[in-house]
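>>> build me a model:
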Amino acid sequence: MVLEVEKKPNRSKAALFLALDQGGHSTRAVVFDVTGELVARTRVKIRDSVPRPGWVEQNAEELTASLAKVLADTAHLLGPDVSRLYAAGLATQRSNVVCWDRESGEALTSAISWQDRRAESWIRQFARWSDKVHEITGLYLSAHYGAGKLRWCLDHSAAAKQALQEGRLACGPLASFLAWRLLDSRPYLVDPANAARTLLWSLQRKDWDTQLLDIFGIPRRLLPRCVQSDHTFGTVKVGNTPVKFRCMTGDQAAALYVAGPPDSATAFVNIGTGAFVQRATGDRVVHVPGLLSGIALHTAINTTYTLEGTVNGAGSALDWLQATEPEPNLFVNLDGWLADAVDPPLFLNGIAGLGAPWWLGNFSSRFIGGKSVQDRAVAIIESIVFLITVNLKRMAVLEPRIHSIMVTGGLAALDGLCQRLADLNGVRVIRPAQYEATARGLAWLLSSGQATWALKDVQSFTPDNGGKLHDRFRRWEHAMDRAMFFAGEM
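Predicted coordinates for the structure are as follows:
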């Protein structure tokens, strides 16, 4: 594990909030004050593995150890200020699942990533239930979600099968496993945002759905109890100091609150391993063909639903290019390549499966034109922009009209990506200086909405003509239509 630490001067004696962000490439502990200013940050890099094509997993014990490490280092960084920690919370990638021993806490399987598609063929047998699944969960039948992965573990993991026979098996979202391991009270609980990405959870009833559990063959007794986002989960030790653990949620759900309560006229785009496009729909579930209906927050006084589009191949598409055509300076040079590009090739991006609004697990990715790594890297970035734009156009049916796009996540650092997004959609793109949104949004949730949250040093990208970009987008749309036609999906 590679560790990075940072601490900034903070002479206030006001409350602090500890956000634990367990992501695809790293585990972070980030401390914020009541104004949203970063106080301290520790980060441990982690690895995933691809044991077979379509499989993506992580060592669940390594993830637990990484959280223990960042907690210990946070205590060291804060020193006596650790006593100012008002609350802690955890955000994880949704749709990641794991099985563990209910008695010892030992992980019995790897943490199976949201990118994993090992259950692709298995999930197809339920096609006749697709409309019912979408009505109940807001999701489309996909191997990316938890049900297929959990069923795979029950059918193929010897350790999970033995624990099931002996009454020791626990399974569910990764967040539930990590909370069980970290918290003194060993809670066996799950929040709405993570439960909602299993294909097993009812958006309206906010609990496991009996009919879907029966359809997919997942015994209810194995799953954690569903609670609100801001439940009293227990306490977590930061060094020797117990801190109240008040919130558990998904990474994209937390990112929606990067600037406090989400504006319904703003589209939120968080670009990391994947790219996730969200609009808050308040207290109503909204269905738009091809898009996901989800939930960002459920408390005693507030429920916020979302409309969401997913792009599976964002950072993962660049990782794929780097693996197939190694270029040591790819990420360093990328913004310069975007600025210099004149007429880059097209990329039909189905890395990790084609997400919204098509939902095709085995789409074959391909370049049209271009042979250099530079050209292909630019084509990948533009494909991400194009896929995001397709989802934003689907969201345009909602009122109010989108007046701005807030972009966060690691790839938001690319000026060329942000400018293309503004040009293609004709609205201003806003990029906060702290563009890693998950931790900051989680910290605001930990304040119970009482913190005075303001974004500082916001950079804006104003739409320009972008005529050639619009032409490439039209050619890309036509190429996607042809590819879908020949794949038998249109």
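>>> going forward, measure contacts between C-alpha atoms and count neighbours the same way
Will do.
>>> quick check: Ser460 touching Arg428?
Yes. Ser460 is within contact range of Arg428, at 6.6 Å (criterion: CA atoms under 8 Å).
>>> for the two, indicate the residue with more neighbours.
When Ser460 and Arg428 are compared for neighbours, Arg428 comes out ahead with 21 against 17, by other CA atoms under 10 Å.
>>> report the contact partners of that one.
By CA atoms under 8 Å, 6 or more residues apart in numbering, the residues touching Arg428 are His403, Ser404, Ile405, Ala422, Ser460, Phe461, Thr462, Pro463.
>>> compare with the first, here's sequence two:
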Amino acid sequence: MGQYILVLDQGFLNSSAFLVDSHAKIIARFEVPLKPRFLRSGWIEYNPDDILKSQLNAIKALFRKIGTKKKQIAALGISGQQSTIILWDKETGKPVYNAISYNDPRGMDICRQRTGRREIVRERTGLHLSPYYSASKIKWVLENVKAVQKLADKGRLLLGTVNTYILWHLSKRSVYVMDHASAAKTLLCNIFTKTWDRELLELFNLPHEIFPDIVPTSSYIGDAVIERQVIPIHASITEKQASLLGHGLFQEGDVSINYGDDGLMLANTGKKIFLLPGLLTTIAWSNHESTTYLLEGIINSAGSFLSWMKDNLGLIGPKEDIEKLCKGSLNRLFMLPSLDGLGSPHWDSDSTVCLYGLKKGSKREDIVRAAVEAIAFMVKDNVNVIQTDGRLQLKKIIGSGAVSDISFLMQFQADILKMPVRKVKENHYTALGTAFLAGLSTNIWQGFSSIGKLTSSSSARVFNPRLSEQEAAKLYERWRLTFYHSREWSRNFP
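I've put the predicted structure just below:
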């Protein structure tokens, strides 16, 4: 039996293929760029054929690179964009409309028409009623694309995420599934039963018959046929959840914070399902025996706000080091960088950017520092929800993403959380996490304990808290006052 795993990663801007060995080493990889189409009013689409071709081209290029090693591939795993949706004709295999991206807001009106049922959506899916999940996108296609409803009536309409679409084609149309993690981000899957929820399907007036089977993220799904080679499919998962696995955050209480254009906090809750105010709840990964769940927090402005300060305000020079600017600050200011409103746990789309504490001696270094520290404060807001509830004890925090390269931010995050923060280097963690799921399913690895030493956290740089508890609490209290005054301003002067 071979000991290599073929990993496919279908992302927003590229499709990649990786060969991973039994020591969790990436032996080879190949990436093919993918161009989304940016349309009116923030709509974002892809040509589904481009998605499929880019993924197939990545596989072909990888196979040329690895030569005879391809014969030793034991399993295939795939990770992909959550909530990006494709509908296609079962008989022809052709898409009936473009793929609608996860961050496409066109389903807003469809969601608004159902706001009276938002509590049942929350209780069964762990999510907010939002156009950024799949349900409203599917409904939009059925309502606006001619002949789609006729295909559904004839039993010819299929739908799914990019994972579903790619696996259906790679398996010669024999595998029609959606994994637990992907299904959980549709607004149509009950995370308690892990099945399509008939009441939620009725809420969006969607026929149950067109939906794929729901399967564990780590299990034998079927066989892919690639260049006449049969490869068992053993994993399918969303990118964010795969990255959590790749960082080695397997245990209850482990937390990942990704600092990119926006921020994302994922907290492993083990087998327990927590529905906490302001946070999202979803499925992390699963097999036939058990399911692991997550709490999710979203920070709307992180790297994107720093880019805005650079490009629109000129506060950061083209090649200027943000780290040096922060260290050059002598006066502390407080900022709420809600350029795109506030994400969790407040969910306030009307909040505006506010800066407090400006004096005659204030400089741009102070403003940049305030923006960087605000990212840490917003993460603290999310962590506070968990700590206030008290049932989940946080054990390990890992920071990743481009903005985490700012050491000043990582140190302040540790200070304000009063917990060590481990900063890891970027190393294709999504691919590694997907490989772990496939390898566990095929017994290349025997349980999570056997892959713990292969993950990133063992080589992380650790930032330990330096501020006293009293000083950290005082700073957070002052920032919360900034937050309060900003929201009052937004409410009184919309």
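>>> quick TM-score on the pair, please.
Superposed pair, TM-score by TM-score structural alignment, normalised by the length of structure 1: 0.85. Supporting alignment: 475 aligned residues with a CA RMSD of 3.4 Å.
>>> mapped onto structure 2, which of the contacts of Arg428 of structure 1 hold?
Using both residues aligned by TM-score structural alignment, their matches' CA atoms under 8 Å, structure 2 keeps these contacts from those: Ser404, Ile405, Ala422, Ser460, Phe461, Thr462, Pro463.
>>> hang on, the earlier thing: let's have the contacts of Arg428 of structure 1 in TSV, adding secondary structure and distance to Ser121 of structure 1.
What follows is those, written out as TSV (DSSP: H, G, I helix; E, B strand; the rest coil; distance: CA to CA, whole Å):
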residue	secondary structure	distance to Ser121 of structure 1
His403	coil	41
Ser404	strand	39
Ile405	strand	36
Ala422	helix	38
Ser460	strand	44
Phe461	strand	43
Thr462	coil	44
Pro463	coil	43
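>>> show the buried residues in these.
The neighbour-count test (16 or more other CA atoms under 10 Å) marks Ser404, Ile405, Ala422, Ser460, Phe461, Thr462, Pro463 as buried among these.
>>> if I look at the counterpart of the last one in structure 2, how far off is Arg64 of structure 2?
If I follow you right, that is Pro463 of structure 1. With the correspondence set by TM-score structural alignment, Pro463 of structure 1 lines up against Pro465 in structure 2. As judged by CA to CA, to the nearest Å, Pro465 of structure 2 and Arg64 of structure 2 stand 48 Å apart.
>>> please apply the same query to Ser182 of structure 2.
Taken as CA to CA, the span from Ser182 of structure 2 to Arg64 of structure 2 is 31 Å.
>>> who has more neighbours, those two?
Ser182 (33 against 10).
>>> state the distance from that one to Phe63 of structure 2.
Ser182 of structure 2 is 28 Å from Phe63 of structure 2, by CA to CA.
>>> how far out from the middle of the chain is the longest helix along structure 2?
Longest helix in structure 2, counting residues (DSSP state H): helix 364-389. Centre-to-centre, helix 364-389 of structure 2 and its host chain are 20 Å apart (CA atoms, centre = their mean, to the nearest Å).
>>> what of stretch 103-111 of structure 1?
With CA atoms, centre = their mean as the basis, stretch 103-111 of structure 1 stands 23 Å off its chain's centre.
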